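**Q** one predicted model, sequence on top.
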Amino acid sequence: MIAVEVNESLRERMAESGLTQAELANAVNTELWNSGYGGTVSDRTVRNWLTGKTRWPHRRQRDALEAVFDCPITHLGFKQRGNPQESLEDRMLRRRFISASAGVALTTAPVPASAQAAATRVGMGDVARLLAKFTVLVANDHRYGGKLTIENQASALAGEALSLQARGGASQRVRNALYSCAASFTSSAMWAAIDGRRFAAAQRHFDRASSLAAMSGDSTIQFRIWSHAGSLYRHLERPVDALAANDVARSLPIARRDQVFASLGHARHAAIHGLTGDARAVRQTLGHAQEALERADQAGQRPVWINAFYDQAELASLAVAAYLSLGYYAEAEAHAHRSLSLLRPGLHRTKAIITARLAHAQLGQGDLEPAVATAMSLASSPVDQHPRVSTMLDDFGNALRTAAPASPLTKTWDAY
């Protein structure tokens, strides 16, 4: 009887990435689909990997796992029985052989030119199918946020858009739309990395996304990318770079044509000004954001990504960030309560972030009991273990211990 060895390496990798068994199964299936295969991995499959019942997955699953975690399969705790481990060079040779064999096979069966053209023609229907997948991805991002799976899925969608570019004939309109899709998907990967505090990866996604956006000629996606860059530098506490990046976004034509974009640009500028300690600039830009949002045509046609999150609740949330940075805790608390009261259902990640900020605002005013109660309300569900939320709760505990080291409430928090 062969002893079953629990796969601790895979378990640790999943914990680091914040992945559940079902989420890992979905991520692997996405990689399989993007590679042209059917996705048949379930949470039971993942459970077999974790318990050691399956010690060496199928080759396609191994390739997909490597893509999800961006590391060799052996680093995930999998071991091949019997024959020695296949080397990286062997795998590369095998892949080249398969590709070459496929090429030879294709040349033996000529396809009529008209059939080839029809098969390789790319149209707006292909773009629509990509955007439908993107809608699902955006919904998952706002539900969970910061997950490595979301970052990987967004990157895979960008690759799918670019593969359509290379596949065959398309009009210039379709080509521009595909570049816009690729830029938008890469921007989502960038945001997931920012949200998960994987800042080096976010910078790489930004470099690629900005190039793709330039090729698309779409100022809407250019706005998103440069606005994300402003948020990236704000999280890195580089306010000068953040203001410069956000100014690029605010100067784009879309910010002049559509007041919703103008409002978002002003609101994010206010959050950055909070880091500089400029209270006057914070109040002024928040005022501009509010005025623009009130002037906006709410029935206007806009991309799914901005419709999914930006409204009065998000404006108030950015105001919370700005006033917390300034140390204006009463104003921060008021905006936090307003944001939570207006927040749309389903934005679980956003709700957790605002609640963590509310706890900081209450603590800053010396209201220990409500602050601890607010913070403790966050420590019970998976979404509350989001990297940004976890960092804010760690900071909250440190501030609480500094403010009231001997308080029973501090002891209660530490025990909790």
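**A** Thanks, I have it.
**Q** alpha carbons only for contacts and neighbour counts from here, please
**A** Will do.
**Q** for the helix or strand harbouring V320, buried residues please.
**A** Per DSSP states H and E: V320 is located in helix 312-326. By neighbour count on 16 or more other Cα atoms under 10 Å, the buried set for helix 312-326 is 312-326.
**Q** putting a second one here so we can go through both:
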Amino acid sequence: MDRRDFSLGSVAIAAAAVAGSAPPTVSAPRRVGMSDVARVRQSFDDIIASDHRHGGRLGTEQASERLADEAMALQGAGAASQRVRGALYGAAAAFWSSAMWAAIDGRRFGAAEVHLRKAAEVASMSGDQAIGFRIWSHAGTMYRHMGKPGEADAANHVARRLGIVRRDPVFASLGLARHGAIHAAAGDRKAAQRAFKQAEEAWHRSKRGDDPGRPSWLLAFYDEAEINSLAMSAYLSLGMWAEAEAHGHRCLASLRQHMHRSRAIATTRLARSQLEQGEVEAAVTTAMTVPEDSAAHHPRVVGMLASFGARLSGIAPSSPHVTVWQAHVREIKE
């Protein structure tokens, strides 16, 4: 009810009282239900799709923030059951976690940490372990990219201690694969290799059981391609170039069509693994297949390709492939 409606209603009630008449019946307060939750959740798949296509965009981050605020606003819009309130908190936490991931992928780590605090606070009121896992698993990735393996280890352990990890081998597999990348960032080769072996075993266990209603965000991206992508990243960190290249080829061979952002990142990493093995021509050829949109606009890919170019010039300064690569970069920037 807006201010004008409220004022008109007050005048009508006052007039009726003066005339000795009973005031009009006041309508019952609004009740917030699962249909309201469903309406808020409708946009979540769009956010996930935007992330897979573009990744790291400020627009995705801002849209996720607005949707989180919309979910929280419904908490004060009327009466609701505890089930509905928990679902609204879960929806808000999901959107905050997407805002956090967009900021991580866009290298806006200060904003990502702010989103983490909001997401964790709201998730704690939702009772939704799946979204709690997503938040803390993302936090582990954030700290790994920030060069803080200790904090990354602690955050990912929070995710992996949740009961849903014991119940569902897909969550167990994702937690282990991300921990493998964290071990690699800390320089622990044996722990990384062990984690990836266990992640693959957990993934194969999941294929023998029924799907217990896993969330859309998990089903949209996690599979063997993602395990290989994380392994490639880990082995690059450890300087195990041949192993990284092998996992890169496996990742790209099984990556689903909608994973545009992941394909750009995996291709860039594959090029780096080839370059470090002295395969200069193959590396440049691979790097030039990164789509121009990602190469020019995705902050993470832009940084990785800049690092690739600098390393290329260092490894083979007089190679004609350096000239080819530099011309390609200029063309992308124009």
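**A** Arrived safely, thanks for sending. All of these numbers come straight from a predicted model, not from anything done at the bench.
**Q** now what about the TM-score between them?
**A** Comparing the two superposed chains by TM-score structural alignment, normalised by the length of the second structure, the resulting TM-score equals 0.90, with 315 aligned residues with a Cα RMSD of 1.7 Å.
**Q** what residues does stretch 192-202 of the second structure touch?
**A** 169-170, 172-177, 179-184, 224, 227, 231, 234 (Cα atoms under 8 Å, 6 or more residues apart in numbering).
**Q** if you set the cut-off to 7 Å instead, what comes out?
**A** With Cα atoms under 7 Å, 6 or more residues apart in numbering as the test, stretch 192-202 of the second structure has contacts from 169-170, 172-174, 176-177, 179-181, 183-184, 231.
**Q** in the first structure, which residues correspond to that stretch?
**A** Aligned by TM-score structural alignment, stretch 192-202 of the second structure falls on residues 282-292 of the first structure.
**Q** average offset of that stretch relative to the second structure?
**A** Its aligned residues in the second structure lie a mean 0.5 Å from stretch 282-292 of the first structure after superposition (mean Cα distance after the TM-score superposition for the first structure).
**Q** which of the contacts of stretch 192-202 of the second structure fall in helices?
**A** 169-170, 172-174, 176-177, 179-181, 183-184, 231 (DSSP state H).
**Q** of all those residues, which two lie farthest apart?
**A** Maximum pairwise distance among these (Cα to Cα): 22.3 Å, between P169 and A184.
**Q** among these two, which residue is more densely surrounded?
**A** Of the pair P169 of the second structure and A184, A184 is the one with more neighbours under other Cα atoms under 10 Å, namely 25 against 20.
**Q** tell me the spacing between the residue nearest to that one when sequence neighbours are not counted and I13 of the second structure.
**A** Leaving aside its chain neighbours, A184 of the second structure sits nearest to A234 (5.1 Å; criterion: Cα to Cα, 6 or more residues apart in numbering). In this view, A234 of the second structure and I13 of the second structure are 71 Å apart by Cα to Cα, to the nearest Å.
**Q** which helix is the longest one in the first structure?
**A** Secondary structure assigned by DSSP H gives helix 172-195 as the longest helix of the first structure.
**Q** how much does it stray from the second structure?
**A** Compared with the second structure after fitting, helix 172-195 of the first structure deviates on average by 0.5 Å (mean Cα distance after the TM-score superposition for the first structure).
**Q** contacts for the helix or strand that that helix is followed by, please.
**A** Next helix or strand after helix 172-195 of the first structure toward the C-terminus (DSSP H and E): helix 199-216. By Cα under 7 Å, 6+ apart, the list of residues contacting helix 199-216 of the first structure from outside reads 176-177, 179-180, 182-183, 186-187, 189-190, 193-194, 221-222, 225.
**Q** can you find the partner of Q362 of the first structure in the second structure?
**A** In the second structure, Q362 of the first structure lines up with Q274, judged by TM-score structural alignment.
**Q** relative to C251 of the second structure, how far out is its match?
**A** Going from Q274 of the second structure to C251 of the second structure by Cα to Cα gives 15 Å.
**Q** looking at those two, which has the bigger crowd around it?
**A** Higher neighbour count among Q274 of the second structure and C251: C251, with 26 against 21, using other Cα under 10 Å.
**Q** tell me which helix or strand the corresponding residue of the first structure for that one sits in.
**A** When the first structure is aligned by TM-score structural alignment, C251 of the second structure is paired with S339. Assigned by DSSP H and E, S339 of the first structure belongs to helix 329-342.
**Q** packing partners of that helix?
**A** helix 312-326, helix 348-364 (3 or more Cα pairs under 7 Å, 6 or more residues apart in numbering; DSSP states H and E).
**Q** quick check: buried residues in that helix?
**A** 329-330, 332-333, 335-340.
**Q** what do you get for stretch 210-219 of the second structure?
**A** Across stretch 210-219 of the second structure, burial judged by 16+ other Cα under 10 Å covers 217-218.
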